[in-house]
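build me a structure from this.
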Amino acid sequence: MSRVAGDAPDSDAALLRLLADIAACRICRDEPVGGPANALPHEPRPVCVASSKARILIAGQAPGTRVHQSGRPFTDASGDRLRDWLGVDEKQFYDPEIFAIVPMGFCFPGLDAKGGDLPPRRECAPAWRSQVMELMPQLQLILVIGQYAHAWHLGQLKQKTLTETVRNWRTILTESDPACPVMPLPHPSWRNSGWIRKNPWFETELLPALKQLVQRHISEAVGNIASRSAE
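Presented below is the predicted three-dimensional model:
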């Protein structure tokens, strides 16, 4: 699923064309990094919600099995936990005037020998990510989830470990782009429940600040929608 918020004026034409190209992408199957032996073993189904109005970008990892089936991002237990972290309901979460959802890999990468999701495909971000980001200059907050999103979005602000990066969230918010600050998060997978227990500061310090940031942007977005409706 690839979509743009609202009707597409002429200024959104480039984003619409890009989303159509993403929806048709088969690079990981037809031209995989490392040759045919590394091809995606199933039909690609790119999942990306890009928006010309969204204030917040959720930069995740890659779709899991349930998202691959539904074609809608975070339609799984990880999504339930992420929405709880953000303090939003499904209606707010899937409103493209509030959130854009652009993972590091658009297609489900498959499972490893232990039944866990493989890393995001290596073909995806180099082919598409910069183009998508350039067409969403209105973003005001980026939430980066997991080590692959940390590496792409944080650059030198990324620390040696995921724990060190997330623990450094205050500095990252301050030192990233002031027009569109970045907040690092772990993946909301239930596999990370042990990590959350070992790092109680995540729930007592980071999550309240995250909810406050998100609610501020939601309030502003709702105000803008109301203003446009009144015109």
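
only C-alpha atoms from now on, for both contacts and neighbour counts.
Will do.

distance from the chain centre to the helix or strand harbouring Thr165, please.
Thr165 is part of helix 162-167, with elements assigned from DSSP states H and E. Distance of helix 162-167 from its chain centroid, counting by Cα atoms, centre = their mean, to the nearest Å, is 18 Å.

another sequence for comparison is provided below:
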Amino acid sequence: MITLDDLLSEIRACRACEGEIPEPRPVVQAAPQAKVRIVGQAPGTRVHASGRPFTDPSGDRLRTWLGIDEGLFYDPDFLAITPMGFCFPGLDAKGGDKPPRPRCARLWQAHLDAKLKEVEMIFLIGGYAQKFFLGDRYKGSVTETVAAWREYAPRIIPLPHPSWRNNAWIKRHPWFENELIPMVQRNMKLLRD
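Okay, here's the model as predicted:
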């Protein structure tokens, strides 16, 4: 039977999108006993260079939202990071990141689901993760899905991307920082205590 370590080795060695993306370099973090799982979009340029998830300002904001420090965030025994696309997908014509390659999620996410049995909270960051994992329960937009967080909580928590590009979104939706983030931080404290 394949172990999670075997699966992670396969993911890190994956070259399924070679020739379609700048350079395959899968970035993933997980351990069998992880209690929290983050499913984001795909690594950006900084993460691609570092080989470590969320090593950018969006990672700083995400850690603030979760109420945890870098040590706990990068502890695979506590927190798994399994993005929709494990490799940097390249830049679009406007200089933004391209969407994650759909093949990646189809190849790996179900296998990860089967191995991450101890996960108690799953954060779905952005529309790609929300559509994939929620299916018919996705509300049609990230805003509507995040606004409906009570329908999924406490096990599944939809979040917008923590990028600076979403500063205006956060200001327009004060309930996000006034209601959702405090719930997230309370539940994260329970999981780590």
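
now what about the TM-score between them?
The TM-score (TM-score structural alignment, normalised by the length of structure 2) is 0.97; 193 aligned residues with a Cα RMSD of 1.2 Å.

ok, the residue nearest the centre of structure 1 - contacts?
Most central in structure 1 under Cα atoms, centre = their mean is Ala59, positioned 2.3 Å from the mean C-alpha point. Neighbouring residues of Ala59 of structure 1 by Cα atoms under 8 Å, 6 or more residues apart in numbering: 101-104, 142-145, 149.

just the buried ones from the residues you listed?
Neighbour-count burial (16 or more other Cα atoms under 10 Å) applied to the contacts of Ala59 of structure 1 gives 101-104, 142-145, 149.

related to what we said a few turns ago, overlap between the contacts of Ala59 of structure 1 and structure 2?
Counting by both residues aligned by TM-score structural alignment, their matches' Cα atoms under 8 Å, the contacts of Ala59 of structure 1 that remain in contact in structure 2 are 101-104, 142-145, 149.

follow-up on the earlier one: out of the buried ones among the contacts of Ala59 of structure 1, which are inside strands?
Those of the buried ones among the contacts of Ala59 of structure 1 mapping onto strands are 101, 142-145, per DSSP state E.

can you convert these into TSV and add a column each for distance to Cys25 of structure 1?
Output for those, formatted as TSV (distance: Cα to Cα, whole Å):
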residue	distance to Cys25 of structure 1
Ile101	18
Ile142	25
Leu143	25
Val144	24
Ile145	23
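
what do we get in structure 1 for Glu10 of structure 2?
Using TM-score structural alignment as the criterion, Glu10 of structure 2 maps onto Asp21 of structure 1.

what do you get for Ala147 of structure 2?
When structure 1 is aligned by TM-score structural alignment, Ala147 of structure 2 is paired with Arg167.

next, the buried residues of stretch 174-193 of structure 2.
Neighbour-count burial for stretch 174-193 of structure 2 flags 176, 180-181, 183-185, 187-188 (criterion: 16+ other Cα under 10 Å).

what separation do you get for the residue nearest to the centre of structure 1 and Val88 of structure 1?
Between Ala59 of structure 1 and Val88 of structure 1 the computed distance is 17 Å (Cα to Cα, to the nearest Å).

what about Leu57 of structure 1, which SS state?
Taken by DSSP: H, G, I helix; E, B strand; the rest coil, the conformation at Leu57 of structure 1 corresponds to strand.

contacts only, for it.
Leu57 of structure 1 makes contact with 99-102, 139, 141-143 under the criterion Cα under 8 Å, 6+ apart.

returning to that earlier point: next, format the buried ones among the contacts of Ala59 of structure 1 as TSV and append distance to Asp112 of structure 1.
Formatted as TSV, the buried ones among the contacts of Ala59 of structure 1 follow (distance: Cα to Cα, whole Å):
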residue	distance to Asp112 of structure 1
Ile101	24
Val102	23
Pro103	19
Met104	18
Ile142	29
Leu143	26
Val144	23
Ile145	20
Ala149	20
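
now, which of these sits nearest Arg197 of structure 1?
The nearest member of these to Arg197 of structure 1, counting by Cα to Cα, is Ile145 at 18.0 Å.

which residue ranges of structure 2 form helices?
Secondary structure of structure 2 (DSSP state H): helices at 4-13, 45-50, 57-66, 70-73, 102-115, 127-134, 142-147, 167-172, 174-175, 181-192.

just put these in TSV and tack on distance to Gly90 of structure 2.
TSV is the format used below for these (distance: least, Cα to Cα, whole Å):
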stretch	distance to Gly90 of structure 2
helix 4-13	18
helix 45-50	8
helix 57-66	18
helix 70-73	25
helix 102-115	14
helix 127-134	16
helix 142-147	23
helix 167-172	23
helix 174-175	33
helix 181-192	31
